[in-house]
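Engineer: Pasting the sequence and the predicted coordinates here, then a few questions.
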Amino acid sequence: MASATSPTLRQRRLGVELRKLRERAGLSTSAAASLLGVNQSRISNIEAGRYAVSADRVRAMTRMYSCSDERLIDALATMTGGRTRGWWDEYRDLLPTGLLDLAELEHHAVGLRAAAVIHIPGLLQTLDHARAVFQEGVPSLRPYEVEHRLSHRMKRQAILHRDDPAPYSATIHEAALRMQFGGAATARAQLRHLVEMSEQDNVTVRVIPFGVATFPGSGESADYVFGPVPQLDTVQLDTAHGCQFIEAEAKLANYRELMDRVEGSALKPAESRDFIHNIARTT
């Protein structure tokens, strides 16, 4: 079991949002501690995500911080308590922490958007395509490490098939559709799977063809994860060093605009489906 000093992304985010509210109220940690009747270290540990806090305590803190946004208060209250154990905890000693945080983030999301240039988004990859991608990683992964990542990725995809799934929208550049990870047969199967997924009511797939000269965010793949309120949204970027999470409000606003503009550069969903069909026929 992970120690109390190793909070999850969700626990850290709760602490960050409480710190923002405290600072906007013009209160120091010592002043907040005095008002709550606790020592200063308790406030610091709560804000660092190292200390479990109850929903009642969160509501008391938000009142003390003069927060009147009831939707935000309710959303923060749902993030309380100790570590929520999910299926991703099976991988806690097997995979980088960022991958576990991503799975937890997606599990609680009320909506997701993805923009991808070179790779098919992970939630839409087939097993064989994903295996080929992982096998090309640098530094090379050992066979058992590849299998751990594969099973983790396939389990993440369950959020698209559960009862009342969150809406998922992916904008994919033609370059990603033309890549042949695993060879032509694997690539064809991946494209057919992409078409099948795009026919689900909760999944929207858009394609940016090579004919679109430029589009915002060229070269960067990103996932935008919607929280219950905009303040709790998160952007996840894939980097050579693992997952990077962005939570600052100004940056979130920039990524919302970027996603809107990327989608505006793409073909409509029905045209995108036909486009993928055509590539699959010639692959």
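Structural biologist: Looks like it arrived, so ask away. This structure is a prediction, so every number in the text was calculated from the model and none was measured. Residues are numbered from 1 along each chain as shown.

Engineer: Only C-alpha atoms from now on, for both contacts and neighbour counts.
Structural biologist: Noted.

Engineer: Quick check: closest non-adjacent residue to residue 184.
Structural biologist: residue 283 (6.1 Å; Cα to Cα, 6 or more residues apart in numbering).

Engineer: That neighbour and residue 129: what is the separation?
Structural biologist: When Cα to Cα, to the nearest Å is the yardstick, residue 283 and residue 129 sit 14 Å from each other.

Engineer: So which of these two has more stuff around it?
Structural biologist: Using other Cα atoms under 10 Å as the criterion, residue 283 and residue 129 rank with residue 129 on top: 23 against 16.

Engineer: mind listing what the more buried one touches?
Structural biologist: Residues counted as contacts of residue 129 (Cα atoms under 8 Å, 6 or more residues apart in numbering) are 181-182, 186-187, 190.

Engineer: Okay, one more to line up with it:
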Amino acid sequence: MRQRRLGIELRRLRERAGMSSTDAAAMIGIQQARMSMIEAGRHGVSADRVRAMTRGYSCGDDELVEALVSMTGRRERGWWDEYRELLPASVVEVAEFEHHASAIRVAVVASMPGLLQTPEHFRAVLRCRVPVLRPHEVEHRASFRMKRQAVLYSDPPTPYRAVIHEAALRLEYAGADTTRQQLFHLIEMSERPNVTVQVIPFGANDFPAVGQSITYGAGLLPHLSTVALDTDHGCEYLFAEAQLERYRVVLDRTESVALPPGKSRDFIRRIAKST
């Protein structure tokens, strides 16, 4: 996924320079077919080539060039690769997306944020899926979900901010005990220095309509960020600058109408005690 993101940016720079892929390939001494594969993220590219390409595209933004160079190099095998034959590619890519994000922002209305779910809650959610998952499929996804949460405990841990609507806090997927456990886990996680949790109560009517779960993975530069929208068929990834700006505004507005972190913890605690 990181390689694909780099290819998108290189293609964007080439198009802004008004250069064809054939001319760009000739400029750095490769075939046009290989240039197309680089821009599609199906072929790696070295740091030296990225520098040569950005010079040829007259890119004078040194900060951007260095950010792109940092995305090159030999692809390292991540822990998520062991799941590639067990889970759909769109599911596996979420872990790589989160791993490379410098910060993560999330907004959800009808579900708990994935990185803040307990195993029991997540298994209960999976058992409600259509089509029904077989027991071993549930366990594969549950173990994968729990391993994804490591980004919150890494050194240094990834900054994580989640806005959760009250509706998600009150949904009971596997009875009161599991729901209560999930809510107290949410409170515990919100006390970590890198995790911020805010709640939008039912009474807040002026927040942007968020039909899908939104995850914003910050890049080294704002326009190198990625937005992931949760859908029934997996995550849809957005990279266009206009899309990134739109979802930054949506998240800013959503956070502005949510309760502050301290009041959000108290709000969650009251729901947990009444469950």
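Structural biologist: That came through fine. Here the structure is a predicted model, which means the values were calculated and not measured.

Engineer: Superposed, what's their TM-score?
Structural biologist: Superposed pair, TM-score by TM-score structural alignment, normalised by the length of structure 2: 0.98. Supporting alignment: 275 aligned residues with a Cα RMSD of 1.0 Å.

Engineer: top of the contacts of residue 129 of structure 1 by neighbour count?
Structural biologist: residue 190 (24 neighbours).

Engineer: any idea what it aligns with in structure 2?
Structural biologist: Under the alignment (TM-score structural alignment), residue 190 of structure 1 maps onto residue 182 of structure 2.

Engineer: ok, that match touching residue 119?
Structural biologist: No. Counting by Cα atoms under 8 Å, residue 182 of structure 2 stays clear of residue 119, with 9.1 Å between them.

Engineer: Please enumerate the shared neighbours of the two.
Structural biologist: Counting by Cα under 8 Å, 6+ apart, nothing touches both residue 182 of structure 2 and residue 119.

Engineer: Disregarding residues adjacent in the polypeptide, which is nearest to residue 54 of structure 2?
Structural biologist: residue 65 (6.9 Å).

Engineer: Next, that neighbour: secondary structure please.
Structural biologist: Look at residue 65 of structure 2: counting by DSSP: H, G, I helix; E, B strand; the rest coil, its state is helix.

Engineer: what's near enough to touch it?
Structural biologist: Residue 65 of structure 2 neighbours (Cα under 8 Å, 6+ apart): 50-51, 54, 59.

Engineer: can you check residue 222 of structure 1 too?
Structural biologist: By Cα under 8 Å, 6+ apart, residue 222 of structure 1 lies in contact with 114-116, 235-238.

Engineer: any idea how far residue 274 of structure 1 is from the corresponding residue of structure 1 for residue 14 of structure 2?
Structural biologist: Superposed on structure 1 with TM-score structural alignment, residue 14 of structure 2 falls opposite residue 22. Distance, residue 22 of structure 1 to residue 274 of structure 1, using Cα to Cα: 52 Å.

Engineer: Likewise for residue 115 of structure 1?
Structural biologist: Taking Cα to Cα, one finds residue 115 of structure 1 at 19 Å from residue 274 of structure 1.

Engineer: next one: residue 73 of structure 1
Structural biologist: Counting by Cα to Cα, the gap from residue 73 of structure 1 to residue 274 of structure 1 is 44 Å.

Engineer: How about residue 243 of structure 1?
Structural biologist: 32 Å.

Engineer: Which of those two has more residues huddled nearby?
Structural biologist: Shown here are residue 243 of structure 1 and residue 274; by other Cα under 10 Å, residue 243 has more neighbours (16 against 12).

Engineer: so what corresponds to that one in structure 2?
Structural biologist: Checking TM-score structural alignment: residue 243 of structure 1 goes with residue 235.

Engineer: So its match belongs to a helix, correct?
Structural biologist: No. Counting by three-state DSSP, residue 235 of structure 2 falls outside a helix, being strand.

Engineer: Figure out the helix or strand that the closest residue to residue 187 of structure 2 other than its chain neighbours lives in.
Structural biologist: The shortest distance from residue 187 of structure 2 to any non-neighbouring residue, by Cα to Cα, 6+ apart, is to residue 265 (5.8 Å). Element membership of residue 265 of structure 2, judged by DSSP states H and E, is helix 261-274.

Engineer: How about residue 235 of structure 1?
Structural biologist: Going by DSSP H and E, residue 235 of structure 1 is in strand 234-239.

Engineer: Strands along the stretch 51-200 of structure 1, start to end?
Structural biologist: Ranges of strands in the stretch 51-200 of structure 1, per DSSP state E, counting those that start in this stretch, are 111-116, 168-173.

Engineer: Which residues does the last one contact?
Structural biologist: The set of residues external to strand 168-173 of structure 1 that reach it, using Cα under 8 Å, 6+ apart, is 111-118, 120-121, 160, 202-210, 262-263, 266.

Engineer: and those residues, which are buried?
Structural biologist: Neighbour counting by 16 or more other Cα atoms under 10 Å classes 111-118, 120-121, 160, 202-209, 262-263, 266 among those as buried.

Engineer: so of these, which ones are in helices?
Structural biologist: 262-263 (DSSP state H).

Engineer: what does stretch 84-100 of structure 2 contact?
Structural biologist: Stretch 84-100 of structure 2 is contacted from outside by 1-2, 78, 80-81, 83, 104, 140-141, 148, 151, 217, 219, 234-235, using Cα under 8 Å, 6+ apart.

Engineer: residues in structure 1 aligned with that stretch?
Structural biologist: Residues 92-108 of structure 1 are where stretch 84-100 of structure 2 lands when matched by TM-score structural alignment.

Engineer: start to end distance for stretch 79-91 of structure 1?
Structural biologist: First-to-last residue span, stretch 79-91 of structure 1, Cα to Cα: 22 Å.

Engineer: Name the residues of it that are buried.
Structural biologist: 79-80, 82-83, 88-89, 91.
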